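Q: The sequence and its predicted three-dimensional model are supplied below.
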Amino acid sequence: MKIVLITGSSRQASNSTYLAKTMLAGLPFTELELKTFTLQPIVDHRHDREWPRVADDYPRLIKQVLTAQVIIFATPIYWYGMSGLMKTFIDRWSESLKLVQGFREGMKGKQVYLVLVGGDRPRKKGQLIEQQFRYICEFLQMNFKAVLIGEANRPLEIKNDQAALQLAAQLGHQLKRDGDQHA
């Protein structure tokens, strides 16, 4: 079972990345750290005859995602939404729907986990992001498995959220069991 972790934090000592990696402890995965790639913002050409190709790292990233069975999205909660890096990446999926043959079929059935971390009542305020990801999964017929929300603000403060760390470990064990069943 191939797992891809997509991290959307701009911070070096990222709470959301730490929590996601806690969940994935002992499991093989590929990390796509969005801040290390060049991603251009979407220019909507859905209703044009052609969609011009953009010279950036997006095609390489989406190929990795298409080969995965499990996708973990990890993002801080910035201004009550996902990070701009994550939003830009997902916005580019409109391009893939038009340019990547089999994109919709390739996304269908993928297992999706969402990891969110914020410092201002994230379990309440992260619900909007969770709902957004549920709609994204519904649209592409992906399987939204779980959301993991932690509370932290300062770098690596997530280490103090024992409830989130415990849930991360539980989700990781479930992922491992699921992977063992499919092996």
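A: Done, it's in.
Q: From here on, just use CA atoms for contacts and neighbour counts.
A: OK.
Q: right, and the secondary structure at the most centrally placed residue in the chain would be what?
A: Centroid-nearest residue in the chain, with CA atoms, centre = their mean: residue 73, separated by 1.6 Å. At residue 73 the chain is in strand, as set by DSSP: H, G, I helix; E, B strand; the rest coil.
Q: quick one: it and residue 117 touch, right?
A: No: using CA atoms under 8 Å, residue 73 is not in contact with residue 117; the gap is 11.5 Å.
Q: Look up how far residue 16 lies from the residue nearest to the centre of the chain.
A: Going from residue 73 to residue 16 by CA to CA, to the nearest Å gives 9 Å.
Q: which neighbours do the two share?
A: 7, 115 (CA atoms under 8 Å, 6 or more residues apart in numbering).
Q: Residue 145 belongs to a helix, doesn't it?
A: No: under three-state DSSP, residue 145 sits outside any helix and is assigned strand.
Q: Can you get me a residue count around it?
A: 15 (other CA atoms under 10 Å).
Q: what's the answer for residue 12, then?
A: 10.
Q: List the buried residues for the helix ranked longest in the chain?
A: For the chain, the helix with the greatest residue count under DSSP state H is helix 162-182. Within helix 162-182, the residues scored as buried using 16 or more other CA atoms under 10 Å are 164-165, 167-169, 171-173, 175-176, 179.
Q: Comparison target below:
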Amino acid sequence: MNRRFLFLLGSARTEGNTELLAREAAAQLPGAVEQRWIRLADHPLPDFADLRHDVDHTAPSPDSTAGLLLDATLAATDIVIASPLYWYSVSGLTKRYLDHWSGWLRTPGLDFRATLAGRTLWGVAALAHREASVAAPYVGTLNNSAAYMGMRFGGVLLGNGSGPGDVLQDTDALTRAKTFFAQDAPLARFPYEAAREG
């Protein structure tokens, strides 16, 4: 299967540090690798309603925001969550997208979990803090989500940046970006292991 990368931009602002770092890493992918970029702020999802004990979930309309994101997710071999670190975890836009996975898991005939099993989840994040360990909850969220789905987890590419464009001065992050997507991603396992950070 040819690799198809889905980049989900979870920042409220355009061309922020997280997006810049994700684009640096994506630039290293071979030209034949398909890339699709979706800015979650441009496709806002409604709050997720947990109906599992009330009614069966139904597949979203293909022309709805949820339908667009579901189709893009199912088509991807590699899903990249590019969300800045907000209060030590993913952004609200990103969390809402992940919450909708719960409904897609319970949609009859969708086989959401079986389709994503074996595919790879990645993360890219910019943070203002100099100590990378503050991102452990963020990395744990993605690792544990991947483990639950039977996915591979490529880890999280972290960069430092607060002001506009600051991450482009983080030479360590830019060096890691050059080979980030070239690594072999292992199957995610519970619990999250801090050693995967970086």
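A: Yep, that arrived. None of the values given here were measured: they were computed from a predicted structure.
Q: overall similarity of the pair, as a TM-score.
A: Here the TM-score for the pair of chains, by TM-score structural alignment, normalised by the length of the first structure, is 0.89; 175 aligned residues with a CA RMSD of 1.8 Å.
Q: What span of the first structure is stretch 168-179 of the second structure aligned with?
A: Alignment of stretch 168-179 of the second structure against the first structure: residues 159-170, by TM-score structural alignment.
Q: go on, stretch 48-57 of the second structure?
A: Across the first structure, the stretch matching stretch 48-57 of the second structure (TM-score structural alignment) is residues 42-51.
Q: Could you pull out the strands in the second structure for me?
A: 4-9, 34-39, 78-82, 120-127, 152-160 (DSSP state E).
Q: And for the shortest one, what's in contact with it?
A: It refers to strand 78-82 of the second structure. By CA under 8 Å, 6+ apart, the residues outside strand 78-82 of the second structure that reach it are 3-11, 18-19, 22, 73, 94, 119-125.
Q: Kindly recompute the last result at 7 Å.
A: Strand 78-82 of the second structure has contacts (CA atoms under 7 Å, 6 or more residues apart in numbering) with 4-10, 18-19, 22, 119-125.
Q: before we move on, the earlier item: could you tell me how far the match of stretch 168-179 of the second structure lies from the centre of the chain?
A: In terms of CA atoms, centre = their mean, to the nearest Å, the centre of stretch 159-170 of the first structure is set 19 Å apart from its chain centre.
Q: Please apply the same query to stretch 175-186 of the second structure.
A: The answer for stretch 175-186 of the second structure is 15 Å, by CA atoms, centre = their mean.
Q: How about stretch 110-122 of the second structure?
A: Distance of stretch 110-122 of the second structure from its chain centroid, counting by CA atoms, centre = their mean, is 13 Å.
Q: Check stretch 118-135 of the first structure too.
A: Going by CA atoms, centre = their mean, where stretch 118-135 of the first structure is centred and where its chain is centred differ by 13 Å.
Q: go on, stretch 42-50 of the second structure?
A: Mean-position distance between stretch 42-50 of the second structure and its chain equals 16 Å (CA atoms, centre = their mean).
Q: Tell me the buried residues in that stretch?
A: Those would be residue 45, for stretch 42-50 of the second structure by 16+ other CA under 10 Å.
Q: so how far does it reach from one end to the other?
A: Using CA to CA, first and last residues of stretch 42-50 of the second structure are 24 Å apart.
Q: got it, and stretch 3-18 of the first structure?
A: 16 Å.
Q: ditto for stretch 90-105 of the first structure
A: Termini of stretch 90-105 of the first structure sit 17 Å apart (CA to CA).
Q: In the second structure, which residue sits furthest out from the middle?
A: Max distance from the centre of the second structure (CA atoms, centre = their mean): residue 54, 29.3 Å.
Q: Next one: that one from residue 98 of the second structure, what distance?
A: Taken as CA to CA, the span from residue 54 of the second structure to residue 98 of the second structure is 21 Å.
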